[in-house]
Each structure stands twice: as structure tokens, then as C-alpha cells.
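S.K.: coords please:
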Amino acid sequence: MAVDAQTFRAVLGQWPTGVAVVTTTAGDRWHGMTASSFSSVSLDPPLVLVCLARGIHTHELIERSGVFAVSFLGKDQTGIGHRFAGRDRGDRFAGQPWTAAPTGAPVLGGALAWLDCRVAHAYPGGDHTIFVGEVLAAEVSRRTAPLLFHSRAWGQLADPLPDEVTLADTGLAAALDRRLRGFGSARTRVTPAGAALLLDSVHAAGVRVRVPATALPSAVQAGADQPGADEPGAAVPRRPSWSTLVEEPARLPVLPHGAPIMVEVTDTPGALRLIGAARERGLGVVGRVPDAFAPARETEVLAAADRLVAAGCAEVALDEGPDAASPLQVRNLLQEAVPRVRPVPLRVRLREAYGLGPANALTAMKSGVRHFDATLGGIDGGLCAEDVLFLAARLGVAAPIDRAALVTAATDLEAIWGSALPGRTYRLDRPASGPSEGGPFR
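M.R.: Sure thing, here's the model as predicted:
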């Protein structure tokens, strides 16, 4: 039984594809059309194919000229796609940075990438012709999410969840130090011994912990590796499990050459010099961009991320500022930033404000983020570490972290903090016995 055209088109519409503009040249004029029937064919030699209906003008011109170019569109270029699909009248090439490729076919300067091709083969394909092109020139112009075509609709990249997330606690040590110095509630029972035990407990649970350079464990101060998964020959790569925020070069000599620690550097006028000095000591560097999700800062933040990657940072971190970001703001920035810094890992530090924290964490995960900076109990206004893990577990996302140990640590923290913690989920499965017995909290 033959398949009718309407059913065939509906079925094919369920297969999402990228959107490209196929262009060619005829004399001193350019021509082009939107196409989704594109595919790679061979790596050696580099070959691609486009399928064009026989009755259209572009088909005739490619057949005559023997050349074509393909420009891949980004998520922000729907208007260009519509124009070359014939939905808008007027000059299709007006208002955009089109330039001639080596074959003479035009390529879009703002496209994600482009290919310049010479027709190597042309095969009949029903009411279409399959043009196989030998790629003569190619370029990746920028990195962002692609424009997709699915079920006769134009959209953005689907949002798959990561297979794993990791955590770093970047706020607990500073919050405990403030309490030790007498700031905050008079009911606090924070002691130096209790603070040290909490930091060790969070670290033992599998969370990277930020501490002052002068408070690093003696093994790290000596440049020794951490035990367990960080041992040579372990199944997973060595991951520094401590970090320290360095704001001036004078603090670096405290850290031995090649110590298993991440140096955190905030993007300031002196950041590049500090990053270079840390790398000269064989230390991994996290470049941090403050107030990254503020409206109207996207261009500035992306430029900062570019600088940090170029400077050799092992990770780039985007920190939410004092004004609560919306999930839309988080999504818009991360869809640009994640592919832009790849393969350098991008991490985010989000705040818990007006209940937006978990929503923003979910948005970040679905935007390609796998690494989160949080704080035990959320005591500094940052996203609560246990809440991030609770969310990940409910989404079926793995984490190489012992959440039960973090819940115990949060319960112990509550006992010395003098009040309930901002974090929510640790109360759901806290140990029945309450704070750890026999420790410095009793």
C-alpha cells in the first residue's frame, strides 16, 4: 500500500534537523534558499550532500554553476531562515554580513559555521536531486545553540539533562568564619573545632570545599595527593578536592607548586596576571565572573568568559549577583556560554531567592551545566548543596557525592548555628538521632 504524501510529510516532520541556508552564484548575483535536507557523506575526502527540489531556481543555478555553500543557522537567526524560505519579500541578502567564499558562493558571516563546496556528483532522487559536494573551505564562526526544524516548526535545541552533576561548597568556610568572629546570632555555638569538623565532613562526602589558603589541610599544603579516587591508577581522573580564593599574587607563595588545589580568581583588571602566576606554579585555576546573570550584561560576561579561557583557566564559573535572576535570564546566558567555553567546564553559583534557586538549577542543568557551586544548608544565601542533590536525584541525575553524609553535616550545622537552616530538603531525611553524637556539637 502506497504512503500518501501528507502522511509521509507528517512522519518525516518528527525527525528534528538543523536549519541551513544553501547558496550559489550566477554571474554577479547571489541566490539561496533555506534547506534542512543536508547531511555529511565522507571525511576523506570531505563530502556533504544537499537535496533540492528540481523545480526551484536554486536547483537550476547550482546545476549550472557547479558550486554551492551551506551556512548553518543559530537559534537567534530564525528571521534569516524565514527570509530564505520565501516568507519575506525583498532582497534576501540585505542587512546581513554575507561574503563570497573561494568558489564565489556567499556564506553568512554570523552563521554558526559554513561550508564551501564544488559539486562532485549529482544523483536523481525522485522529485529532488541529490547534490554531493566536495568541501573546499570551511569555518566555525561562533558557538551558540543551533536553530532546529521539527514538525513544521522552528525552535531551539532540546534540553537533555546531564548524566552527572558535581558540587563545590564555596560558602561554608566564610560563613562559619563570620560566626566565629562574632557576627550573627548570639545563640550560635560555632567553635573552631566544630567548624573544622564540618568542613572535613563536607569534603569527605565528595564535595570540593573552598577554604582560606592558610587553612588548607597539611597534606595539600605539602603538595600531596588526596586519597581514594585521586590516587594514581584510580578509575576516575584526579579532581582537586579543595579550593581557595586568591585575590592578590602575595597569597600564592603559600601554595606549593603542583598542589592538588584549585585557585579561584575573580575576573578583575589584575586577573590575567594572577591566573598566569598560578599556572606557573602548576595550579589549576577557576576563573569567576561576578554578577553574571544581570540583565544587559550578556555581552560583557561572554567576553569575560573568553578572556578566562584564553588565559588558561581549567574552569569558568558564573556567579549570580545580588538581584535574583529568572530562569529565562539563566537560560539565555547559559545557551551562549556553555558552547562558547567548551571544552573548558562551566560551573554556576546560584542564589536562593524567592524560591527561584531550584528552578534556576534545573534550567542550568537543562542548558548543559554539570558543575554547581553551593553551600551546606544554604547559610550564605547561596543555593543549598543538599537541595541541589535532592533535585538531581528526583531527576535521575547521578552525583559522585554521599548525600546522606551531607544531610548529617547539615543537621550538625543546624545544631551549632542556633536556628533552622535556609535549606529545605535536609529535614526530610535527617538522621533520627539528630546531630552527630559524640562530636564537638554536644
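S.K.: When you work out contacts or count neighbours from here on, use the C-alpha atoms and nothing else.
M.R.: Will do.
S.K.: Can you point out the buried residues in the helix or strand that contains Ala196?
M.R.: Here Ala196, judged by DSSP states H and E, is contained in helix 192-204. Neighbour-count burial for helix 192-204 flags 194-195, 197-199, 201-204 (criterion: 16 or more other CA atoms under 10 Å).
S.K.: and this one, so I can compare the two:
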Amino acid sequence: MALDTRELRRCLGHFATGVTVVTCDGAGSPHGATVNAFSAISLDPPLVMVSVDRGSRICGFLDGTPFTVNVLTKPQSDVALHFAGRPMDGEPEWVRPDPGLAPRLAGALATISCTPWRHYDGGDHVIYLGRVAGYEVAGGDPLVFYLGGFRHLGPVYETVPWLESGDCPTVSCFPASV
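M.R.: A predicted model of the protein is given here:
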């Protein structure tokens, strides 16, 4: 059965994601791309993953290069659009971190600075794993993407649902052996 890629994209859009901009040094200046394919991978070693379109400019810059994942905050939709190809008025504000790390964006909810770990073929994308070298959290509400548009979070739940599930790694659903 052949899949209709437009319909598949629409189906996948039902998964709400945070919005990030992956930044690095590219051709002698800061460069970035809006990416919603970002995930935490491991705490030991500390690894994160970004997946970028093989045909994008940033894909050519990321091989063997430190990068920063900038988690955008709710008021940064113009920044997300800027790095998705719709330039905003003016330029985004850059922050230069320690030597050897990639530039980051001012005003982000969180930034995760990474050194290159591995990269893998992901079809029309390349999957980059970065080892976390540093991070900062500023606080605020995240920018969320769902069904082709930016959204806002709803109310916070009183409890975290998975803490009481059998899948929680710190809770055993099996009795201790006798």
C-alpha cells in the first residue's frame, strides 16, 4: 500500500510538540533552523536528538559541529517563523556561550548546548545525537505546535499521571520476591 505523504503529514500533526530552534556556527556566522523533531534520549550519558531535513542548509553545518537546542517560549512565534524561512523584522538576539559551544538564542525557555555524538540516516532526514555539555532554564510557558499552528498549554494537572503506572521505572508493580 502506497502512503499519501500529505495525509501522513496531517496524521503526524496530531502529535503536539514543543518548538525548538537548533543553532550552530555555519559558514562563519550563527545559523539556525526551526525543528519540532527533538527528544531527550539518555541521562547517562546525557544525550538529546534532533532530526533535520537532509536538504536544509543546517544539515550541511551540523556534521561534527557543536549545536544548541533552543526551546522557544510562547511569545517567540516570530523567532520560530524566522528560522523556518519567514524573516522577522530585525534579527534575533544571539548569546555567545563558552568557547567550543554553539551560539544560542536570547529569551529561550531553555537551551541545551551539545557536542556532536553520532548521526544516522533517517530517510529524507538526518538524525543527530548530541551529548549535553550544558543547559540553562529561564522559565515561562513553551511555544507548542499542533495541527499546523502554534498553540497554548491548558491547565496543569494536580498529579503526574505516569508516577502511578506500572511503567514508571521507580515504582515496582511486582511484589518483592519471597
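S.K.: Can you calculate the TM-score here?
M.R.: Overlay of the two chains. TM-score (TM-score structural alignment, normalised by the length of the second structure): 0.82; 159 aligned residues with a CA RMSD of 1.9 Å.
S.K.: Quick one: list the elements packing against the helix holding Ala196 of the first structure.
M.R.: Packing contacts for helix 192-204 of the first structure, counted by 3 or more CA pairs under 8 Å, 6 or more residues apart in numbering; DSSP states H and E, involve helix 172-180, strand 208-210, helix 403-417.
S.K.: average gap between the longest helix seen in the second structure and the first structure?
M.R.: Longest helix in the second structure, counting residues (DSSP state H): helix 5-12. Following the fit onto the first structure, the mean deviation recorded for helix 5-12 of the second structure is 0.7 Å by mean CA distance after the TM-score superposition for the first structure.
S.K.: Now do the helix holding Ala196 of the first structure: which range of the second structure does it align onto?
M.R.: Under TM-score structural alignment, helix 192-204 of the first structure corresponds to no residues of the second structure.
S.K.: where's the spatially most central residue of the second structure relative to Asp4 of the second structure, distance?
M.R.: Geometric centre of the second structure, nearest residue: Phe38, 3.5 Å, by CA atoms, centre = their mean. Applying CA to CA, to the nearest Å, the value for Phe38 of the second structure to Asp4 of the second structure is 24 Å.
S.K.: cool, and Ser29 of the second structure?
M.R.: Counting by CA to CA - Ser29 of the second structure and Asp4 of the second structure are separated by 38 Å.
S.K.: what do you get for Gly123 of the second structure?
M.R.: 16 Å.
S.K.: With Thr65 of the second structure instead?
M.R.: Distance from Thr65 of the second structure to Asp4 of the second structure, by CA to CA: 35 Å.
S.K.: between those two, who's got more neighbours?
M.R.: Each of Thr65 of the second structure and Asp4 has its neighbours counted (other CA atoms under 10 Å); Thr65 has more, 18 against 9.
S.K.: Am I right that the more buried one is in contact with Thr115?
M.R.: Yes - using CA atoms under 8 Å, Thr65 of the second structure is in contact with Thr115, at 6.9 Å.
S.K.: Residues touching stretch 136-149 of the second structure, excluding its own?
M.R.: With contact meaning CA atoms under 8 Å, 6 or more residues apart in numbering, stretch 136-149 of the second structure is reached by 10, 13-19, 36, 71-77, 107-112, 150-153.
S.K.: mind redoing it with 7 Å?
M.R.: Here stretch 136-149 of the second structure makes contact (CA atoms under 7 Å, 6 or more residues apart in numbering) with 13-19, 72-74, 109-112, 150-152.
S.K.: residues contacting Thr23 of the second structure?
M.R.: Counting by CA under 7 Å, 6+ apart, Thr23 of the second structure has contacts 30-33, 67-69, 102-104.
S.K.: Which of those fall within helices?
M.R.: Per DSSP H, the contacts of Thr23 of the second structure never map to helices.
S.K.: of those, closest to Gly85 of the second structure?
M.R.: Nearest to Gly85 of the second structure among those, counting by CA to CA, is Ala33 at 8.5 Å.
S.K.: right, and the closest one touches Arg86 too?
M.R.: No - Ala33 of the second structure lies out of contact with Arg86 (CA atoms under 7 Å); the separation is 11.3 Å.
S.K.: Show me which of the two is the more surrounded one.
M.R.: Between Ala33 of the second structure and Arg86, Ala33 has the larger neighbour count (other CA under 10 Å), namely 24 against 11.
S.K.: Roughly how far does that one sit from Leu153 of the second structure?
M.R.: Taking CA to CA, one finds Ala33 of the second structure at 23 Å from Leu153 of the second structure.
S.K.: ditto for Pro87 of the second structure
M.R.: Distance from Pro87 of the second structure to Leu153 of the second structure, counting by CA to CA: 26 Å.
S.K.: Where does the host helix or strand of Pro358 of the first structure end up in the second structure?
M.R.: Element membership for Pro358 of the first structure (DSSP H and E) is helix 356-366. Here helix 356-366 of the first structure fails to align to any part of the second structure, judged by TM-score structural alignment.
S.K.: next helix or strand past that helix?
M.R.: strand 371-374.
S.K.: Over in the second structure, find the residue span the helix or strand following that following strand aligns onto.
M.R.: Scanning forward in sequence from strand 371-374 of the first structure by DSSP H and E, the next helix or strand is helix 385-395. Aligned using TM-score structural alignment, helix 385-395 of the first structure spans no residues in the second structure.
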